[in-house]
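Novice: Return a 3D structure for these sequence lines:
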Amino acid sequence: MSTGYKYFAFTFNDYVFTSAWLIVFTIITIGIYLRNHQNPDYKYFMPHFFWKMFLGIAFATFYVYTYGSGDTTAYYQGAECLKDLAMEDPSSYLHELISGPSGDYIPSYYNSRTGIPPIWIYKEPNSWFICKLASFFAFFTFKSYLALNLIFSFISTLITWRFFLFVRSFLTIRVGYVAIAVLFIPTVGFWCSGLLKDTVVYCASLILLMNLIKALKGLKVTHVVWIILSAYIIGATRSFVLISILIPFIVTFIFYFNRSASFIVKFITRTIGVGIIFLVIFAYSRYSSTFEELSTQNLVSTAEVIYNDFQQNQGYTGKRYDLGISEFTTSSMIKTTPVAILTAIYRPFIWEASGFFMLVNGLESLVLLYFTLKLFQKRDKLAPRMEEESRIFFIICLFSCLIMAFFVGFTSGLFGVLVRLKAPLIPFFLLFVFHRITENNPKKNAPLNEKTALS
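Specialist: Model (predicted):
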């Protein structure tokens, strides 16, 4: 394998093994559909599969023939190096899997036979973690970047579909709205389908959210396993996303714990819960240096580094935006919160688009703004009260979106980066908006059988 990370064109292996895997995935998908075709919701299953496969291939083609390199091709090279290392020196491969990067140098066990991973990927733990994940699948792609990309797209397809069935089991939103929000948003499909950190974070977030809500109804061992696994993946990849999900869930759990108990019991438990939250916040602010990347100092400093890098590094092309912040302190970040959140959710505006993909996202933002404005329409006071499970889901989703939007809007700096990082929060926000504007309408489609969706 080449020691560089350029990948200028697809190879013969790309065409052959990608075609083979596409045939395999199509057969699997058809089999799943035939077993469930009586369920009316499965009319979206095959279109969703081909939509994700198309966007996954389009994403890989765009990166290879437009840039010739990037994070995704570097992840591929790192995965190939790890796979070749496993074949030559299994003990060193296991060492790489369970340990972090060794610093600014490449260990000597990487050589001409294993290939040399890109140093800028290897020395960044979050990015190198993606290479580790991808290395498990690299054994089955026969040195094909496109095939490895397609495997990630298929896994993303199955997880996204599972989430669609999950929300259909208890939400009263029309099925078409749910399908749009979860299955068919163009930028989400493009940026969260291929071999990218965004795909891993998005899929792990869906798994974490599903199992957290399931655990509220009845904790099982499988829920614990999936919660721990998905939380670990998110924490190792993009830690602020883990914070944005867990904080709303913990607060929601405290206020819904013992919700059927007497007033005095609820008052005592919630008071104790709020006290614990403030105690944790105090302890975290005082001793957060022990949390390494999740410490307050590192979160602020990391945000500053990323923001300044995107603002000042001329290697990043594209239109920039400025939140007007001059110094990076906790107080200045708090003051900038409303602008950062609005930027992440609604920008780029359509007049700020500088290319085709930006134009598509600008149109998405315009549609999202339109539906958001419909939230302020006069509501029916006699509308049925939202069911408890739906209420818990939307509280977690809404506040997760706001926290995530703050981090994304604050650190991106470039509209091109903003479009990519904001993609995972759009489905959650759209679900909330769709539910609010349609909750007064009769339920058009009955939810799935709970056993089917929550199994």
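
Novice: contacts and neighbour counts: CA atoms only from here.
Specialist: Noted.

Novice: Could you tell me how many residues sit around residue 7?
Specialist: 20 (other C-alpha atoms under 10 Å).

Novice: Another sequence for comparison is provided below:
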Amino acid sequence: MVKTLFLSLQDLLLTPIYLGILYGIAYAVRSKVTNVYTRKYFIPALTIKFIGAIMFGLIYEFYYHGGDTSGYFAESHRVYDIMGRDFTEGWQLMTTAVGGTSPATLKYGGMFTWFTHAPTEDFVVRLCVVLAILSFGTYTVMALFFAVLSFSGMWAMYITFIKLRPQLYEKLALAVLFIPSVFFWGSGVMKDSLCIGALGWVFYAFYRGAIEKKNILRVTITGLIAAVPLVETKIYILLAFLPPALLWVFNENSTRIKSAGLRLVAKPVLLLVGGGLAYVAATTLTAGDERYDIDAIGERTKITADYLYITSVTQEGSAYNIGKLDGSIGSMIKISPQAIVVTLFRPFLWEVRNPIMLLSAFEALFYLYFTIRTFYRAGVARGLSLVATTPILTLCFVFSLIFGATVGISSSNFGTLVRYKIPLMPFYMCGLLIMEDIARMGRVPKRTAVAARRPQTNLRPA
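Specialist: Got it, this is the predicted structure:
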């Protein structure tokens, strides 16, 4: 029997207790990861993640009547129950690789849809089993743990952005920590929560290790650990982030080469090395995986998009069509501009078909308004020049465009798109805010000048 998510006495009793414990830990570590400027956002941002995690479960339980989050919980709870009856069998299930066999998988394999069968879902289910042990199999408590994991990476992302532009610490807090769709879709028991938290830590590790060049060994380990959920669940996020991140590192470090001649020689070499690393990562990490293999990604994207389009037309009325996709890389490139527009600025208000879409439409309308306002104030030519010459802006917008095209092409469904696009949203908004601030100042400040104005932060990677 599949256990429901809510309406159990266990949830009502344990959730307040775990909230008290988690808040106690948060208050204990707050002084170590904040300063006088950022401290006031720490607890409110964590609170909004807790609210988002619980509300996410409620929406899926009572509005959608099930979904991926229900599946993760149900399958992890089955393993948790097996462990309670026979820990050896449960441990065999936990330690048997996907596609492998053991006495336990032969006995219980038919009970599972994802666990031991689907690699990307299997990772989340295994994590949920661990959290089920810590939470006594309670969904709401498990959701709180997912919110904490997501929040830790989002806070690392925020700290990184304010190191780069400290005078915007208030606006950047809103852009990273309080975007409605991000704290809602990125807080519950889902892959999206793990991935946006992991991306925040990878971003932090790149900055701390490759640009600040501090605690290199420690932040390298942190970045590698953070990359695991991305590789295991949504590797396309990492592949979209890696090339602009390498370009960001190159641009930041090339400005420190005082000799113009040496910069001229170093730039193509570093670009070649960065491009080579990105290609190796893209081909090596995806080799043999039909979902992301470079040779098959066009056809796989077409299959996914067609399936989601048909599903959304017949079930939800939330489909969109941006052009013909024939399974080739060329067709993907051709419709990329429309995909970027749909990711960033749609659904439009007249395309709304349900209450969830309405909230997404208002948010998309705000993004459109803020984009137009920013480029109007900065000037289109000036804004594009800033993107090309300011390293952090290059990262934010190149990543947003690459990722926006990727998810816009593959989704074909506003309902899934609103979840898929959340990794780019803080970067895009922060890019607009930083561009507006630089344009307002009338010049691109030197890094030394920026550093002189930075409030000191002392975030320490886990």
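
Novice: burial count for residue 327 of structure 2?
Specialist: 16.

Novice: That one is in contact with residue 298, isn't it?
Specialist: Yes - with contact defined as C-alpha atoms under 8 Å, residue 327 of structure 2 reaches residue 298; the gap is 4.5 Å.

Novice: how about residue 298 of structure 2, what's its match in structure 1?
Specialist: Using TM-score structural alignment, the equivalent of residue 298 of structure 2 in structure 1 is residue 300.

Novice: What's the average distance for the strand or helix carrying its match when superposed on structure 2?
Specialist: Using DSSP states H and E, residue 300 of structure 1 sits within helix 296-312. Averaged over the aligned pairs, helix 296-312 of structure 1 sits 1.6 Å from structure 2 after superposition, using mean C-alpha distance after the TM-score superposition for structure 1.

Novice: That helix: which residues count as buried?
Specialist: For helix 296-312 of structure 1, a neighbour-count test (16 or more other C-alpha atoms under 10 Å) marks 296-297, 299, 303-304, 307, 309-311 as buried.

Novice: How about stretch 262-282 of structure 1?
Specialist: So, applying 16+ other C-alpha under 10 Å, buried residues of stretch 262-282 of structure 1: 266, 269-270, 273, 277.

Novice: what do you get for stretch 378-396 of structure 1?
Specialist: Of the residues in stretch 378-396 of structure 1, 390, 392-396 count as buried by neighbour count, 16+ other C-alpha under 10 Å.

Novice: what about the closest residue to residue 303 of structure 1 other than its chain neighbours, distance to residue 300 of structure 1?
Specialist: Here the nearest residue to residue 303 of structure 1 in space, its sequence neighbours aside, is residue 411; by C-alpha to C-alpha, 6 or more residues apart in numbering that works out to 5.5 Å. The gap separating residue 411 of structure 1 from residue 300 of structure 1 is 10 Å, by C-alpha to C-alpha, to the nearest Å.

Novice: now do residue 427 of structure 1
Specialist: Taking C-alpha to C-alpha, one finds residue 427 of structure 1 at 27 Å from residue 300 of structure 1.

Novice: Check structure 1 for me, the residue farthest from its geometric middle.
Specialist: Distance from the C-alpha centroid of structure 1 peaks at residue 264, with 39.9 Å (C-alpha atoms, centre = their mean).

Novice: Alignment lookup: that residue to structure 2.
Specialist: So residue 264 of structure 1 corresponds to residue 261, using TM-score structural alignment.
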